[in-house]
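1. Give the three-dimensional model of this entry:
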Amino acid sequence: MSDIEQLDASFFGHAHATYRRWREEGGVRQARYPGPNPVEGWVVTSYAEAKELLVDARLSKDGAVEKFGRHIGLTQGPGSALFAHMLNSDPPHHTRLRKLVQKAFTARRTAALRPMIEAHVEGLLDEWEGRDDVELISEFALPLPVAVVFDLFGASDADHETLRIRGNSIDGGQGDGEVSVYTAESMLAYLRALLALKREEPDDGLLSALLQAHEEGEEALSEDEITSMAFLLVVAGHQTTVNLIANGIHTLLTHPDQLAALQADLTLMPGAVEEILRYESPSGLASFRYTTQPVEAGGTTIAEGEFVQISLLGANRDPSVFADPDRFDVRRADAARHVAFGHGIHHCLGAPLARLQAEIAFTHILTRHPGLHLAEGHEARWQSNPRHRGLLSLPLRLT
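-> Next comes the predicted model:
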């Protein structure tokens, strides 16, 4: 058994270098990340082992959520109802939840959102007019997915402001992307009120579709399941997209040759989005898993009853899969092999929506502001949470 590596706060500035070292040392490592709720566990950084373990039934989501949730105080009290969603469950419960949610979250529904997303993007960029400087995250990357999610819900314009405030308070201002007990309980109260409204006045939004699935027979979604699914869309959906947009703009601006290639040929945009997802994945680690039996990975036996975390950042820069993995290339042919959205039954259901928002956002930003560049003296500072890979701020010059 290897020694447990105690990481300090400097880890967030050099995560890629740490994961590269761990891959070179065998790809499986015991570590303790820094943070307010640190948990010791095994970290998998190689691509092959990551894909294997993401589909291994011996790694339980139920057990991980129950144990980690107790650790941070989110398995009891009113807010605990928000964690009954499919990302936190194993088959057969997960199978049932995903099947029902997929009925409401269809590819057709996602594709039909393009005009709405474009309108939000244009509206946010209109607010930049006449200015020399903007802060991308607070003034674009965060409000965009929040607005999209609540349009999906069928929330009113008045609700948008309420939900924007709640969405912005997910990490309690700590920059770590965690959900505080206060925020969870506040969001629970709001979502239940919105669900009650949609039950009385149904529309063609996602919440009404979930409620219809709720009312259609023996496999109906429970009240807590619908509420927690809505919460998952708010938290996971918005956090991933915020990071994807900010990471993407930052990566492009720090690779001017690739930015120029993309601006010269916007048909490269879908592949560029995949390469951004690979190169600077918006999620650093997949969600917690917990071994129910001994598991072997990379020549290491992980005992029963251990936390396992899969480094999406590490897997997506594995040189055995991606040639010259630390090179950013918008023309990379195999970028879409990345595991930025996971793999297997827990692959992110909202991945097409995140891709669509990123593609539209990048296209409109680069078209309207071709001279965009980083503010003078900007240094990248990353969220202090290994599960998220997102910048704390991104100040830009428009001219």
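
2. drop to CA atoms for contacts and neighbour counts, all remaining ones
-> Will do.

3. R164 versus the spatially most central residue of the chain, what's the distance?
-> Residue closest to the average C-alpha location in the chain (C-alpha atoms, centre = their mean): T240, at 2.7 Å. Using C-alpha to C-alpha, to the nearest Å, T240 is found at 16 Å from R164.

4. tell me the secondary structure for the nearest residue to L266 once chain neighbours are set aside?
-> Nearest non-adjacent residue to L266, counting by C-alpha to C-alpha, 6 or more residues apart in numbering: T363, 7.3 Å away. Following DSSP: H, G, I helix; E, B strand; the rest coil, the label given to T363 is helix.

5. list the contacts for V121?
-> With contact set as C-alpha atoms under 8 Å, 6 or more residues apart in numbering, V121 has these partners: F140, L144, I360, A361, H364.

6. let's see it at 10 Å
-> P115, F140, A141, P143, L144, P145, Q357, I360, A361, F362, H364, I365 (C-alpha atoms under 10 Å, 6 or more residues apart in numbering).

7. what's the burial count for the fifth one?
-> Right, the one you point to is L144. By other C-alpha atoms under 10 Å, the residues close to L144 number 25.

8. How much space separates it from R164?
-> L144 is 10 Å from R164, where distance means C-alpha to C-alpha.

9. Run through the helices of the stretch 151-300 of the chain in chain order.
-> 157-168, 181-200, 206-214, 223-232, 238-253, 256-264, 269-279 (DSSP state H, counting those that start in this stretch).

10. oh sorry, the question was meant for the stretch 1-150 of the chain
-> Under DSSP H, counting those that start in this stretch, the stretch 1-150 of the chain gives helices at 15-24, 47-54, 61-72, 93-104, 107-111, 114-126, 136, 143-153.

11. didn't L54 look like it was pressed against F341?
-> No: the pair L54 / F341 is not scored as a contact, 11.1 Å apart, by C-alpha atoms under 10 Å.

12. which neighbours do the two share?
-> When contacts are counted by C-alpha under 10 Å, 6+ apart, L54 and F341 are jointly contacted by A286, H347.

13. Give me the secondary structure label for D326.
-> D326 ends up coil, using three-state DSSP.

14. pretty sure it contacts T251?
-> No: with contacts counted by C-alpha under 10 Å, D326 stays clear of T251, the gap being 12.0 Å.

15. The structure of the following sequence is requested for comparison with the preceding one:
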Amino acid sequence: MVEPVILDPSGRDVQGEAAALRDSGPATPVVLPGGLGAWAVTRQETLKRLLADPAVSKDARQHWSAWRAGEVPDDWPLHLWVSVRNMFTAYGGEHRRLRALVARAFTARRTEASRPVVKAIADGLLDRLEAGPAEVDLRAGYAHPLPIEVICGLFGIPDAARSGLREAVDIVFDTTTTPEAAVANQHRLYALLHDLVEDKRRSPGDDLASGLIAVRDEDGGRLSEAELIDTLILVVAAGHETTVNLLDHAITALLTHPDQRRRVEAGEFTWGDVVEETLRWQAPVANLPLRYAVRDVAVGDETIARGEAILAGYAAAGRDPDVHGPTADAFDVTRADKSHLAFGYGVHHCLGAPLARLEATIALPALFARFPDLRLAVDETELVPVASFISNGHRELPVVLR
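-> Okay, the predicted model is just below:
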């Protein structure tokens, strides 16, 4: 058996680590924070097959041997990723029940109806940037607030709660978090959402959180209180983190590939092409915890035994040379095949993917039209990644606007 690879919790070289794991085989044993083991699956076709396989579950309570044996401590930094009770960690019929309750929030009609809202938020943020200094952190000033405003608007999360939720979600994605900080943050996050739910029970609105609360209160068999809170955690976290990193990397790609930027702005290629190539080139979620083998699963020459954990290597799969050839590491908006797994695959494919694409295809052209002289304020090599092997973005994106 291959010696397990200890994952770098700081995420200082997500793509380098991804390449090394991919080169070691279709499934590689890894060590997660806290010393817990898993299998990293990093090749696109292999990962695609496993994501669609009913022999692979996301329910730790049923199918992770370490969880069932009591080997996962309460202060494990990734505890919330596997302990929440929502569609993200459900399997089979439970997953279908929970997903159906959230799916109506992300129908094609509702997503398209969000277009003017997204445009208004983008324009407001750009107005604020235009009125401020020429040099700014574009992640903090644009890439981050835009999706959080969109998702919080959809679910009726009041302005007063947004900054606290955003900070708590950032810590959930920070895989350098100490066990003590992770536990404290989990308590804080649950307290914030319990307060939100109680406020909405007293004063319901025409929003999706109020709708879920009504389902819970009218028929507890369809949605328990724990599932209600954990579903809100999921939509707030997943509803913005992926899009933040997508915008961050798309902006970086165009600023460091001026010829491709010119061709996009000239209409030779679409902003949709930019979005799909960015998702392939820099998957916003590099590695997603966790899945579990319901029974023994053969992967190449290895066998993932029943009850063992699986880490989905989306960043590695996006740059798989077996799919994208010798130029897989290069950002190339002209690439014919931009296939990726950045939003997952199979029954757990991200419900919010169309909304993320809509946000990006509005936010990116609006930014570059408003600031045609936009450029990085530092060399690309000076951009620092976020402290995570899960989230794939930059801590800051310093630019000169004009």
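
16. So after superposing, what's the score?
-> These two chains, once laid on top of each other, score a TM-score of 0.88 by TM-score structural alignment, normalised by the length of the first structure; 389 aligned residues with a C-alpha RMSD of 2.8 Å.

17. picking that back up, and for D326 and T251 of the first structure, which residues touch both?
-> Counting by C-alpha under 10 Å, 6+ apart, the contacts common to D326 of the first structure and T251 are Y279, E280.

18. Just give me how far stretch 261-278 of the second structure sits from the chain centre.
-> 22 Å (C-alpha atoms, centre = their mean, to the nearest Å).

19. Can you point out the buried residues in it?
-> Under the neighbour-count criterion of 16 or more other C-alpha atoms under 10 Å, stretch 261-278 of the second structure has 261, 264-265, 269-278 buried.

20. any chance of these in a markdown table, plus distance to H324 of the second structure?
-> Converted to a markdown table, these look like this (distance: C-alpha to C-alpha, whole Å):
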| residue | distance to H324 of the second structure |
| --- | --- |
| R261 | 21 |
| V264 | 21 |
| E265 | 25 |
| F269 | 19 |
| T270 | 20 |
| W271 | 20 |
| G272 | 19 |
| D273 | 16 |
| V274 | 16 |
| V275 | 17 |
| E276 | 13 |
| E277 | 11 |
| T278 | 14 |
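
21. Where does V378 of the second structure fall, secondary structure wise?
-> Under the criterion DSSP states H and E, no helix or strand holds V378 of the second structure.

22. mind listing what the aligned partner of G305 of the first structure in the second structure touches?
-> Aligned counterpart of G305 of the first structure in the second structure: G307 (TM-score structural alignment). When contacts are counted by C-alpha under 10 Å, 6+ apart, G307 of the second structure touches 56-57, 60, 62-68, 291-296.

23. next one: E66 of the first structure
-> With contact taken as C-alpha under 10 Å, 6+ apart, E66 of the first structure is in contact with L74, T75, F83, N88, Y290.

24. Looks like Y91 of the second structure contacts P54 (just checking).
-> Yes: the pair Y91 of the second structure and P54 qualifies as a contact (C-alpha under 10 Å) at a distance of 8.8 Å.

25. shared neighbours, the two?
-> Joint contacts of Y91 of the second structure and P54 (C-alpha under 10 Å, 6+ apart) are V347.

26. Show me which of the two is the more surrounded one.
-> Y91 (22 against 14).

27. how near is whatever residue of the first structure lines up with P54 of the second structure to A141 of the first structure?
-> Aligned counterpart of P54 of the second structure in the first structure: A57 (TM-score structural alignment). According to C-alpha to C-alpha, A57 of the first structure and A141 of the first structure sit 35 Å apart.

28. Next: L391 of the first structure.
-> 11 Å.

29. what's the overlap in contacts for these two?
-> Common neighbours of L391 of the first structure and A141, counting by C-alpha under 10 Å, 6+ apart, are V242, N243, L244, A246, N247.

30. for the stretch 301-402 of the second structure, what spans make up the strands?
-> Ranges of strands in the stretch 301-402 of the second structure, per DSSP state E, counting those that start in this stretch, are 302-304, 309-312, 375-376, 398-400.

31. counterpart of the shortest one in the first structure, which residues?
-> To tie it back to what came earlier, the one meant is strand 375-376 of the second structure. Going by TM-score structural alignment: strand 375-376 of the second structure matches residues 373-374.

32. How many residues are close by the alignment partner in the first structure of I233 of the second structure?
-> Aligned counterpart of I233 of the second structure in the first structure: F231 (TM-score structural alignment). For F231 of the first structure, the neighbour count with other C-alpha under 10 Å is 21.

33. how about the nearest residue to F231 of the first structure, chain neighbours excluded?
-> L82 (6.3 Å).

34. Same check on S169 of the first structure?
-> According to C-alpha to C-alpha, 6+ apart, the nearest residue to S169 of the first structure is T183 (6.8 Å).

35. who's in contact with the equivalent of S186 of the first structure over in the second structure?
-> When the second structure is aligned by TM-score structural alignment, S186 of the first structure is paired with R188. Counting by C-alpha under 10 Å, 6+ apart, R188 of the second structure makes contact with G164, L165, A168, A182, H194.

36. Brilliant, that's me finished.
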